[in-house]
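>>> fold the following and give me the result.
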Amino acid sequence: MLKRIRVTHRISLNEDEIEESFVRASGPGGQHVNKTETAVQLRFDVRNSPSLPDDVRYRLERLAGHRLTQDGVLILVADRQRSQIRNRQEALERLIELIREAAIPPTPRRPTKPTKASKQRRLESKSQRSEVKRMRSARHDD
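Next up is the predicted model:
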């Protein structure tokens, strides 16, 4: 039976929706890094995931940015840890955190009115600017 990964109270992912591949990590590490594949490349198909509601899918695509391919596949690379297991956990945690962030609906903007003082300042600056331009003209009405 497939294991479900709980993201929020209403969203959980099937384990088979996440694809992991292992590559060699770059950077320092001596002989160990040259012979083991500890870095994890996690792939999650955002566009075709049956687990994500449409609003969350849209916000996740926007949040993913350059990590999203043309086909709508989110790619996360984790290579900070020396252990493959810890890198897998880190990549999965980052995916879950991204989905949780996308699951939070944006707060609607409350329209506000300008204050009386700000309207007054605006009108004063407009009249000052108008006066400067009027004085620059070749013929001004005094």
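
>>> CA atoms for contacts and neighbours, from now on please.
Noted.

>>> in stretch 95-108, which residues are buried?
In terms of neighbour count (16 or more other CA atoms under 10 Å), stretch 95-108 has its buried residues at 95-96, 98-99, 102-103.

>>> ok, now stretch 84-92?
For stretch 84-92, by 16+ other CA under 10 Å, it's 84, 86-88, 90-92.

>>> contacts for it?
Under the criterion CA atoms under 8 Å, 6 or more residues apart in numbering, residues 37-42, 76-81 lie in contact with stretch 84-92.

>>> now with 10 Å, please.
Stretch 84-92 is contacted by residues 5, 18, 20-23, 25, 36-43, 75-81, 93-98 when judged by CA atoms under 10 Å, 6 or more residues apart in numbering.

>>> count of residues packed around F22?
18 (other CA atoms under 10 Å).

>>> another one to check against the first:
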Amino acid sequence: MALIFPVSIAKMELLRKSMERLNIQESDLKETFVKASGNGGQNVNKVSTAVRLVHLPSGIQIQCSIYRTQALNRYKARALLCNQLAESLVIPEEMKRNKEAVRKKKRKNDQKRRSKKKYAALGNIE
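Here you go, the predicted structure:
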């Protein structure tokens, strides 16, 4: 069953593609609705508009109460989940590249230090 949210077709298509790319399926999501907090008056106190979304394979939890409507919060929670999963996939690659860069910089500094020490020792002999 395809979910329909009150957003533009372009936004729906973008969400669908990012969920496909990250291999997120609706059956992997556990969705619960809770009452939001903060400003909003009676609507906040009476209606469960906040959405709590749990991605079961990764255990990532998202709670969204940005909008006053449940449907928009459902859409936004899925978008936030996609962003968080994409970050968790990208960060290990960046960390790996940063580690290599730090290792090269350390090696270069060590060479400089040894070189300075060598030439300082030669200068003291003369």
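
>>> any chance you could compute the TM-score here?
Overlay of the two chains. TM-score (TM-score structural alignment, normalised by the length of structure 2): 0.61; 95 aligned residues with a CA RMSD of 2.8 Å.

>>> just to revisit the earlier point, let me have the buried residues of stretch 84-92 of structure 1 in JSON lines, extended by distance to I11 of structure 1 and secondary structure.
What follows is these, written out as JSON lines (distance: CA to CA, whole Å; DSSP: H, G, I helix; E, B strand; the rest coil):
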{"residue": "Q84", "distance to I11 of structure 1": "27", "secondary structure": "helix"}
{"residue": "R86", "distance to I11 of structure 1": "24", "secondary structure": "helix"}
{"residue": "N87", "distance to I11 of structure 1": "23", "secondary structure": "helix"}
{"residue": "R88", "distance to I11 of structure 1": "21", "secondary structure": "helix"}
{"residue": "E90", "distance to I11 of structure 1": "20", "secondary structure": "helix"}
{"residue": "A91", "distance to I11 of structure 1": "18", "secondary structure": "helix"}
{"residue": "L92", "distance to I11 of structure 1": "15", "secondary structure": "helix"}
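
>>> next, name the residue at the spatial heart of structure 2.
Nearest residue to the geometric centre of structure 2 (CA atoms, centre = their mean): Q84, 2.3 Å.

>>> please, which helix or strand holds that one?
Using DSSP states H and E, the secondary-structure element containing Q84 of structure 2 is helix 70-125.

>>> and if you look at I62 of structure 2?
Under the criterion of DSSP H and E, I62 of structure 2 resides in strand 60-64.

>>> how big's the offset between that strand and structure 1?
Once fitted to structure 1, strand 60-64 of structure 2 is off its aligned match by 0.9 Å on average (mean CA distance after the TM-score superposition for structure 1).

>>> contacting residues around that strand?
Contacts for strand 60-64 of structure 2 (CA under 10 Å, 6+ apart): 29-34, 36, 49-55, 70, 72-81, 84-85.

>>> how about 8 Å then?
By CA under 8 Å, 6+ apart, the surrounding residues in contact with strand 60-64 of structure 2 are 50-55, 73-74, 76-77, 80-81.

>>> and which of the buried residues of stretch 95-108 of structure 1 is nearest to L123 of structure 1?
Comparing these against L123 of structure 1 with CA to CA places A102 closest, at 42.2 Å.
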